[in-house]
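S.K.: next one to model:
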Amino acid sequence: MALTLIESAKLALGRDETLKATVMELYAKASDLMQYLPFQDITGNSLVFNREQTLPSVGFRSLNEAYTEGSGTVDRVTEVLAIAG
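M.R.: Down below sits the predicted model:
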């Protein structure tokens, strides 16, 4: 489940992890955008996800005619992660 930095800091304070909560709050206050971005815990040093290479096409049809199929392509991508800071 993805959490924002502020939500993660509140959870860390509840577990008496004051230093961790303080660092999270500093990151969140560094930029207005950072406090709204959701973050996700990941085990390991890489993240695998699907990325749409091409989108399906949109088609129109007349009454009582068959649909034309429009399919996109999806690529499996692996990103190597690094520690921020």
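
S.K.: going forward, measure contacts and count neighbours with C-alpha atoms only.
M.R.: Will do.

S.K.: now Arg61, nearest residue through space, not along the chain?
M.R.: Leaving aside its sequence neighbours, Arg61 sits nearest to Tyr67 (C-alpha to C-alpha, 6 or more residues apart in numbering; 6.6 Å).

S.K.: my guess is the one you found contacts Ser57. True?
M.R.: No: the pair Tyr67 / Ser57 is not scored as a contact, 11.9 Å apart, by C-alpha atoms under 8 Å.

S.K.: how far out from the middle of the chain is stretch 55-65?
M.R.: Chain-centre distance of stretch 55-65: 32 Å, with C-alpha atoms, centre = their mean, to the nearest Å.

S.K.: swap in stretch 62-77?
M.R.: With C-alpha atoms, centre = their mean, you get 27 Å for stretch 62-77.

S.K.: can you list contacts of it?
M.R.: Here stretch 62-77 makes contact (C-alpha atoms under 8 Å, 6 or more residues apart in numbering) with 48-59, 61.

S.K.: alongside the first, I'd like the structure of this one:
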Amino acid sequence: MLTITEWAKLNPNPLTSGIVEIFVAENPILAALPFINIAGNAYTYNRETSLPGVAFRGFNEGYVESTGVINPLTETLTILGGDSDFDVAQIAMQTGDNDTRAVHDALKAKAATLTWLRTFIDGNATTNPKEFDGLNRRLTGNQVLSAGTNGGALTFDMLDQLVDAVRGTPSMLLLNKPMRRTVRAMARQLGALTITTDQLGRELEG
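M.R.: I've put the predicted structure just below:
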């Protein structure tokens, strides 16, 4: 599976690459998320519900038959986009260094990636059947960690619980700016704050 950045390297069309660069620059999730091509208008996958039983046995003993439970799930594809039309005369008569079409295509791309980002977090297909459900609709039960009835101060222990709630090792932690400032302040108190930059010059906490 390719990330959108690696895909752009293999598709050097200037217009396409420019749009992809905007998506990556404005959307940290799309920059890190791998993509796959699928046929049709839906993607079906399996989710493990429970594992089968296993046991040790002695000589000539049998096993108790047991199978795991798998639930097939389907994601229906959604369409996000917009029109950006211009009279060819407007483009032909433009003056100065501004490329009218390029400027407005860039604005359209920025609007699209920010709309996708909002939907990735807060999308609700019940409210708007044309969009997909975001993380806040999908995370349930022990996937949601509570800081307390009325919230609470962030601690490194909470961050450890968050990391441990993810199967495997998380690729990244996403924070809004107030939360990022809190984490930085906590790290500074311990003398453990390291800031690097990614390929686009954005700051990353290490």
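
S.K.: which one of the contacts of stretch 62-77 of the first structure is nearest to Ala84 of the first structure?
M.R.: Closest to Ala84 of the first structure out of the contacts of stretch 62-77 of the first structure is Val48 (19.0 Å), distances taken as C-alpha to C-alpha.

S.K.: does the closest one belong to a helix, a strand or coil?
M.R.: strand (DSSP: H, G, I helix; E, B strand; the rest coil).

S.K.: number of nearby residues for the equivalent of it over in the second structure?
M.R.: With TM-score structural alignment defining the correspondence, Val48 of the first structure maps onto Thr44 in the second structure. By other C-alpha atoms under 10 Å, 10 other residues sit near Thr44 of the second structure.

S.K.: from Asn41 of the second structure, how far out is the residue nearest to Thr44 of the second structure when sequence neighbours are not counted?
M.R.: Excluding its sequence neighbours, the residue lying closest to Thr44 of the second structure (C-alpha to C-alpha, 6+ apart) is Thr74, at 4.2 Å. Separation of Thr74 of the second structure from Asn41 of the second structure (C-alpha to C-alpha, to the nearest Å): 10 Å.

S.K.: hey, where'd the strands end up in the first structure?
M.R.: Along the first structure, the segments classed as strands by DSSP state E run 46-54, 73-80.

S.K.: any chance of these in CSV, with distance to Gly14 of the first structure too?
M.R.: Formatted as CSV, those follow (distance: least, C-alpha to C-alpha, whole Å):
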stretch, distance to Gly14 of the first structure
strand 46-54, 29
strand 73-80, 31
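
S.K.: out of these, which is closest to Gln40 of the first structure?
M.R.: For the strands of the first structure, the distance to Gln40 of the first structure is smallest for strand 46-54, at 10.7 Å, taking C-alpha to C-alpha.

S.K.: can you give me the angle the closest one makes with strand 73-80?
M.R.: 150 degrees (axes from the mean of the first three to the mean of the last three C-alpha atoms, to 10 degrees).

S.K.: check the gap between Ala9 of the first structure and Ser46 of the first structure for me.
M.R.: Counting by C-alpha to C-alpha, the gap from Ala9 of the first structure to Ser46 of the first structure is 24 Å.

S.K.: all set now, cheers.
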